[in-house]
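Chemist: Predicted structure and sequence below. I'll ask about it afterward.
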Amino acid sequence: MGEAKRRKETLGDKYGQETRIMPGVPITKAQAEQFTQWTTRGAWIGIGAMVAVWVTVRFIGPSFGWWQIVN
């Protein structure tokens, strides 16, 4: 008998179903991993936007202020 058949016999109805992260919480391990990937991607996008705003305010903003004083 193969390992898959043996596992199917021991698990019964639960065979082939995804496991939950905790009993009583309706979130599977795959959903939790996908959530982690999305939030990590969102955090990096936020960090990139913050750097872009900082560069704009720090370097580009003062140059426009100087131009108005000269004219």
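Modeler: In hand now; what should we look at?
Chemist: only C-alpha atoms for contact and neighbour calcs from this point on.
Modeler: Noted.
Chemist: Can you give me the neighbour number for Gln31?
Modeler: Residue neighbour count, defined by other C-alpha atoms under 10 Å, stands at 13 for Gln31.
Chemist: ok, and it, which helix or strand is that part of?
Modeler: helix 29-55 (DSSP states H and E).
Chemist: Can you name the element that comes right after that helix?
Modeler: As assigned by DSSP H and E, the chain's next helix or strand after helix 29-55 is helix 61-70.
Chemist: now that next one and helix 29-55, what's the angle there?
Modeler: 20 degrees (axes from the mean of the first three to the mean of the last three C-alpha atoms, to 10 degrees).
Chemist: next up, a second structure to put side by side with the first:
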Amino acid sequence: MGEAKRRQNALGEQYGKEERILSWVPISKRQAGDFYQWTTRGAWVGIGIMVVIWLTVRFIGPTFGWWDVQ
């Protein structure tokens, strides 16, 4: 009997299902990893937008007289 067959017999109907983070939380480990990846990417996008806005306010704005920064 092969290892996969032994594992299938040991796990029963749980065989092939994704493992959950906690038994009482309906989120799989893959879903949690995907969420982490999206939030990390979103944070970097937010940081980039913040830098662009800061550069606009700090350097481009005073050039056109929008803000009086001294």
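Modeler: Right, received. Where do you want to start? Predicted model, so just to flag it, every value in this text is computed and none were measured.
Chemist: Need the TM-score between these chains.
Modeler: Scored by TM-score structural alignment, normalised by the length of the second structure, the superposition of the two chains gives a TM-score of 0.90; 66 aligned residues with a C-alpha RMSD of 1.1 Å.
Chemist: Can you provide the mean distance from the helix holding Gln31 of the first structure to its aligned counterpart in the second structure?
Modeler: For helix 29-55 of the first structure, the mean distance to aligned residues of the second structure following superposition is 0.4 Å (mean C-alpha distance after the TM-score superposition for the first structure).
Chemist: name the helices or strands packed onto that helix?
Modeler: When contacts are defined as 3 or more C-alpha pairs under 8 Å, 6 or more residues apart in numbering; DSSP states H and E, helix 29-55 of the first structure packs onto no helix or strand at all.
Chemist: Now that helix: buried residues?
Modeler: Within helix 29-55 of the first structure, no residue is scored as buried using 16 or more other C-alpha atoms under 10 Å.
Chemist: Report the distance from that helix to the chain centre.
Modeler: From the chain centre to the centre of helix 29-55 of the first structure is a distance of 6 Å (C-alpha atoms, centre = their mean, to the nearest Å).
Chemist: next one: stretch 64-71 of the first structure
Modeler: That offset, for stretch 64-71 of the first structure, works out to 43 Å (C-alpha atoms, centre = their mean).
Chemist: Where in the second structure does the helix holding Gln31 of the first structure fall?
Modeler: Helix 29-55 of the first structure corresponds to residues 29-55 in the second structure, going by TM-score structural alignment.
Chemist: Trp54 of the first structure versus Pro65 of the first structure, what's the distance?
Modeler: Small correction: residue 65 of the first structure is Gly, not Pro. Distance of Gly65 of the first structure to Trp54 of the first structure, computed by C-alpha to C-alpha, to the nearest Å: 16 Å.
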